[in-house]
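Peer 1: after the sequence you'll find the predicted model.
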Amino acid sequence: MEALVVKFQEIGLHDIAMVGGKNASLGEMYNELSGKGIHIPNGFATTAKAFRIFLKENNIRQSLINLLNNLDRKEYSNLEKIGSEARKLIMAASFSEKFTEEIKLFYRELSGNEPIEVAVRSSATAEDLPTASFAGQHETYLNIKGEVSLMEAVKKCFASLYTDRAIKYREDKGFKHDSVALSVGVQKMVRSDAGCSGIAFTIDPESGFKEVIHLSGVWGLGENIVQGTVNPDEFYVFKPTLKQGKNAIIQKKMGDKAKTMIYADSNGHSSITNINTEVSKQNRYILTDAEVLQLSKWCLAIEDHYNKPMDIEWAKDGITQNLFITQARPETVHHSKSSSSFTEYKLKEQGEVLVTGSAIGSKIVIGTARILDSPRDSHKLESGDIIVTDNTSPDWDPLLKKAGGIITNSGGRTSHAAIVARELGVPAVVGTNNATNIIRNGEPITVSCAEGSTGKVYKGQIHYVENKINFDDFHLPKTEAKFILADPDKAFELSFYPNNGVGLLRMEFIITHMIKAHPMALVKFQDLLDSAAKNQIEILTKNYPSKEVFFIDKLSQGIGTIAAAFYPKEVIVRMSDFKTNEYANLIGGQQFEPKEENPMLGFRGASRYYSELYSEGFKLECEAIKRVRDEMGLFNVKVMIPFCRTLEEGKKVIDIMANYGLQQKVNDLEIYMMIEIPSNIILASEFAKIFDGFSIGSNDLTQLMLGVDRDSQLMAEIFDENDPAVKQMIALAIKKAKESGIKIGLCGQAPSDFPEFAIFLINNGIDSISYNPDALIKGIKNMNIAEREVKV
């Protein structure tokens, strides 16, 4: 005979029909994972049978059925009224003496000598589909203390089976209302109000990339994340090198954490309040690196146990300083993601950007902005409108299903709005800070989540294209096809394309967009004369112990993210190749850059690295690479030296890199050289004794072979990679590399634009060809044609 109340140690995944998915999972983890060192708070659960007996004893089952039979299933105009009446029926009913005594008995056993605070959680299950997920549909009550308060919270959980959103959810999913029962979990409370809490996904929640763990969190109770009230801290941890014991944190983003949710003194009742977070806590991460790694290892163990990507809730007790896992469920959005096909969105024009925030999804949508204050404004929303609001909660779910897109002032990637947007497959821009003030109600807007991790809302209708890419029956050529990449935000999504790794990672994008300041302005900050630049750098680096650490942190995270996305395939990082005029445009750069008449042929590439004008900046670049390889464990990273004019320069750079901790051959470090100067080809056999591989930079090589400034519009017609002189030099470079026994690739546009150019390269035995992302697919097709032509 099924019990009315069961301990966590008595239940597991096989008991979903009895206690619902949430409580079955808690029991499973408590029994199976506590022994592995994972902290799971103990507790007990009421059963589905107890709920059905409660309805029967109070003779309200038929009344609920009759009530829901009157639901307007077309417009849901009376949803609020019916939900309210259903909940009143539950709250007016009484628990049996037997059920009450059982709960009190289990609570006393859990508490010991003194009543303790507990979390009281709803966990629904359906007779006809016990494994169905009802995540986020029902209520949780925190900081409940004492038997009277506990019994009241249990009844409120029962009543939450009939919240408006839960009723609408069952309607959408086709569940019979009377087939769904509710179990209540009672769990020892983690005092995260004095600590911190958050969410973890064992998969990237945006792209579905499976090799990372995404952690996010806030000070105090985690409800601020779910509600999107604050922007949380975020951490990305790379699974393969985490398993190797490395410091596998590849990315950290500090949120504002402006509010901290704590318990309010309310005599054992569930009462919370949101207070302003003190500035010192806003400006530091909620977790240490050691705690991030500890949580991530637990997440790995949970994922391994369930054998599927997981959505996990965690908390840190601010009194004991211990970490806990408080909940885990299968991740439902990306678990079945296929890399065989997807749709790529791209803007055809630019426009006026109204607001920016975190991009959720990768789509673009055009619609009418509809500013809403609460779910009560549902009558203002037309199907396809773009909701603009401060933040959302589960009560918004019926509205969100009508929306073409979502924009919120607050919230991060794990806020309620973000989670629902992913489930619905609509783009969202969250954490904009001021969308409701900037966007006008009723105006047409374009929401773009197709430009990396930053989502943009444009004024008016911006034209865009959709490109459906199908990788079925799409095979890679024998010659390696690689990416030319710059933007870390796109790396996880691009990793699903057919590829052999990254042939050229341009770090200039990371420096320009993530660091923004000139490396020497950071090194010699005290000598910086520009007061405005000084102020900007102070703001950028305010949470770092030094300006140099800021540079190393940002650059290593950008490179590390791309290296992780393509691991274990090789990722070749080109050391910085700004020209003096480009470097001067960085914050504080004017003071440290000489004025040159022709920067294209001036102080760039290898010549900078050993010069006293930049060697300390180059040291920071080397420190970042060293962190990516030695600390993060991403040994698939190789480095490449651009614009190396002479053999002596090559040797100098190799030596200075060794002095900075990047010793050639140590930990299999390979150092490549760009072939882009005629001297590189004439002396290729000698350069091959210094470097481990070559990559032809066809743009610079064409420029220097034909004597044409590649930036000159006047000379554009003469600039041609297909010119016989250029092709002869490329062929000679490949020949000499082969004779020297080292790899050689090419980075450039021509192989994707011209099938005959791909045939030429493959015919000469090129090892790899690298493409910009928008040219890769066409390039691979040309390579396959070429290999058939030359019978590779």
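Peer 2: Structure's in. What do you need?
Peer 1: okay, CA-based contacts and neighbour counts for the rest of this
Peer 2: Fine.
Peer 1: all the strands of the stretch 301-450 of the chain, residue numbers only.
Peer 2: Using DSSP state E, counting those that start in this stretch, the strands assigned to the stretch 301-450 of the chain run over residues 310-316, 323-330, 341-347, 353-360, 364-371, 386-389, 405-408, 428-430, 444-448.
Peer 1: now the angle from the fifth one to strand 341-347?
Peer 2: Read that as strand 364-371. What separates the directions of strand 364-371 and strand 341-347 is an angle of 70 degrees, with axes from the mean of the first three to the mean of the last three CA atoms, to 10 degrees.
Peer 1: okay, now the one to match up with it:
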Amino acid sequence: MGDKSATHDLVRKFEDLERGDVAIVGGKNSSLGEMIQQLSAKGIAVPGGFATTAYAYWHYVDSNGIREKMASLVAEWQEGRTTLAETGHSVRKLFLRGRWPEDAAESIKTSYRELSRRAGVENLSVAVRSSATAEDLPDASFAGQQETFLNISGENALLDACRKCYASLFTDRAISYRQTKGFDHMSVALSIGVQRMVRSDLSGSGVMFSIDTESGFDKVVIINAAWGLGENVVQGTVNPDEYQVFKPLLNNHAVVPILAKTRGDKSIKMVYGNKAMPTRNVPTSKAERAAFVLTDPEILQLARWGCTIEKHYGCPMDMEWAKDGVTNELFIVQARPETVHSQRDPLAAFHTYTVENKGRILTTGPSIGDAAVTGRVCLIESATDLDKFIDNSILVTRSTDPDWVPIMKRAVAIITDQGGRTSHAAIVSRELGLPAIVGTSNATFLLHTGQDITASCAEGDTGYVYEGIASITTNTIEPSALAPIRTSIMLNLADPAAAYRWWRLPAAGIGLARMEFVVSNAIRIHPMALVHFDRLTDPVAKAQIALLTAGYPTMPDYFVDKLARGLAALCAAVHPKPAIIRMSDFKTNEYAGLIGGAEFEPQEENPMIGFRGASRYYSPRYKEGFALECRAIKKLREEMGMTNAVVMIPFCRTVQEAKKVLEVMAENGLRRGENGLQVYVMCEIPANVILAGEFADEFDGFSIGSNDLTQLTLGVDRDSGELADLFDEQDEAVKWMISRVIRVARERGRKIGICGQAPSDHPEFARFLVECGIDSISVSPDSFVAVTKHVVAAEEAGEKQ
């Protein structure tokens, strides 16, 4: 039954434990012992402490004569004679009314005195955490199932907290979870971890995953951080900061591979209270809300620790960390296996979702999972109203905790006001396979019960709640079913937030990353408005710019940092394969639509063939804006380490213009060939084909933009409905252009690819490209499988001829 453990010790020091001791001290405590024993020498700091054993738990149970009563109460519930609430309450009461056996109490008090002595503090403040002997297994997280008590001081308070820990093994949520997972309630014991408190009440704390929690992308560490003690992050009652770090470059101390830094509002923090209430929540200051919790060196230190822990355990890990506000030291306070993506085969089939016919956006928040669903809202204000939940509805609430799990299982999606990617709502939603949108801040205010909505987590890091019932298409992709291929198939990607979704595709890199997407979505401000803020006359634009750039040393620094980090996520998704980044290719009317842009852009009759692409980069009208783009690329490659970034120049009309652009790039620290920098040119103007040899002298490669090349070869406005029948990328004139530039590129030893839509739509066009000897075909991710099959067929047909 669990009482005859391998040892009859009542208490074990953490340093005497290892990960094989789960049966004795549970998952959390055996893991803490393992890290102290094995990883302290590698610089990972874990606060000391001790654990009560499973034997101590059964000793308490039998000393109070409650074993048979517990079994009987659980059996009555399983037989349907009592409710879950009645059963949980009755079993907990047995524990709370129990008395500590003298030897167990003395062992706990002696160990506590020793811990206090080693810390040099009388009645040391400790964290008291539950560690069930069935928890933290690779296929079951037991997230938040048992209780944690923080800032416990004094022997009597410690014994009382330990008694409450034992009782928490039979909270309603814990009973329900074990029943669902098939664990025998009477075979699971509880160990209690007593750990020196880290003074994170004076600093910050949070959660860290050694894998992307949504896509399973295994090259990033995700860190969430908030001020104060960590329970607010774990429970999802605060919207934390989020940092993303690129793992493969962490050993290179010459670079800072922090891919993303998102500031959360962190509206409250948990601090020390008094003996009656050891912890309490207080509002954060405006300064705390505006600041990041961790510095860049601290983010990197934690990420390196996360990689070390992951390597030691041999699987993706879910960790909790804390920073001591007195000593400024970082600590790992918990580590357990990640339980969702670690169970999946990266080559297994996966689903993608396309959302069409969307209503207006009602609210947004971090997306959990990658699915999309439609349904009817069921708004639940508090735990007292859980019985009002309607099955198969979309649950909308402020935040969830383990008491909510039974109704979360009956929902089709979950939307919360509060919490980040590591909140309770996020963890449980992943485990249940439900899409969730967390931390919206206003869902309970904007949505109402009975309302039809669409919850979409299929569009990247941001989840969208749309009004009404949208059309959702599900596609299945099987990477393992794709045949080997000679022609490189690359991806067209623009949205950094969605890049990690496609990491399982065996793509040869990114053939086209559109810089303007990052500018319009993440930056939103015209670069010249940042360089010449003093020249702006629009008061609304000036106010918007001041708000967006707050916290940056200068306004141009905002542009450089945001652009570099946005592009870094794209580069990371395919690293070390190339990511070809096209410098900005807005047309003047599109630039004018950016904040502050109208005052810096000319009016043009035909922007499509006007002041766009290369002509802007050396022009006095935009040269300073282009300098910011170059600074961002330089930061991306040299400071962040993404040397797989390849630069591409769009709409380069003449060879002389190419020389001017390369000169301006060099003035801004981007010299072709230096530090491995390659510069490509878009082939989208007939002049690029006619003088392909001369352009090959200036650039390392070509990318055929078949849409513009077709438009300018045939003299057809591609947006004209009247001329739609004439716009044909397979017209003989266009194919002649394409075949010629491919031949010249190959003769001159230059790479050449295509990034148009035609290979996706027309198998015969893919075959034409293969026959011409093109190096790569770049397509949208949802076309990857179809185009790969077209190309495989074309290659096989060529071999037979």
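Peer 2: Received it, and whenever you're ready, just let me know what you need. What you see is a predicted model; the values in this text were computed from it and never measured.
Peer 1: TM-score of the superposed pair?
Peer 2: Comparing the two superposed chains by TM-score structural alignment, normalised by the length of structure 1, the resulting TM-score equals 0.98, with 788 aligned residues with a CA RMSD of 1.6 Å.
Peer 1: before we move on, the earlier item: and the strands of the stretch 301-450 of structure 1: which comes nearest residue 531 of structure 1?
Peer 2: Minimum separation from residue 531 of structure 1 across the strands of the stretch 301-450 of structure 1 (CA to CA) falls at strand 353-360, 28.1 Å.
Peer 1: report the aligned residue range of structure 2 for the closest one.
Peer 2: Correspondence between strand 353-360 of structure 1 and structure 2 is established over residues 361-368, with TM-score structural alignment as the criterion.
Peer 1: which parts of that stretch are buried?
Peer 2: 363, 364, 365, 366, 367, 368 (16 or more other CA atoms under 10 Å).
Peer 1: after superposition, how close is that stretch to structure 1?
Peer 2: Per the superposition on structure 1, stretch 361-368 of structure 2 and its aligned residues are separated by 1.6 Å on average (mean CA distance after the TM-score superposition for structure 1).
Peer 1: what does stretch 769-780 of structure 1 correspond to over in structure 2?
Peer 2: Going by TM-score structural alignment, stretch 769-780 of structure 1 lines up with residues 777-788 of structure 2.
Peer 1: list of residues touching the matching stretch?
Peer 2: Outside of stretch 777-788 of structure 2, the residues that reach it under the criterion CA atoms under 8 Å, 6 or more residues apart in numbering are 477, 482, 485, 487-493, 502, 510-512, 753-757, 759-760, 763, 766.
Peer 1: of these, buried ones?
Peer 2: For those, burial is judged from neighbour counts taken by 16+ other CA under 10 Å, and it is met by 477, 487-493, 502, 510-512, 753-757, 759-760, 763, 766.
Peer 1: identify those among those that sit within helices.
Peer 2: Counted as lying in helices by DSSP state H, out of these, are 759, 760, 763, 766.
Peer 1: can you find the partner of residue 495 of structure 1 in structure 2?
Peer 2: Aligning on TM-score structural alignment places residue 495 of structure 1 opposite residue 503 in structure 2.
Peer 1: hey, where'd the strands end up in the stretch 701-801 of structure 2?
Peer 2: 701-704, 751-754, 776-779.
Peer 1: make CSV from the ones you listed and add distance to residue 455 of structure 2 to it.
Peer 2: As requested, the strands of the stretch 701-801 of structure 2 are arranged in CSV below (distance: least, CA to CA, whole Å):
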stretch, distance to residue 455 of structure 2
strand 701-704, 37
strand 751-754, 35
strand 776-779, 27
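Peer 1: excluding chain neighbours, what is closest to the equivalent of residue 273 of structure 2 over in structure 1?
Peer 2: In structure 1, the residue paired with residue 273 of structure 2 is residue 264, using TM-score structural alignment. Once flanking residues are discounted, residue 264 of structure 1 sits nearest to residue 272: 4.9 Å by CA to CA, 6 or more residues apart in numbering.
Peer 1: one more: residue 410 of structure 1?
Peer 2: Nearest to residue 410 of structure 1 is residue 431, by CA to CA, 6+ apart, at 3.9 Å.
Peer 1: ok, that neighbour touching residue 358?
Peer 2: Yes. Under the criterion of CA atoms under 8 Å, residue 431 of structure 1 lies in contact with residue 358, with a separation of 6.3 Å.
Peer 1: much appreciated, bye for now.
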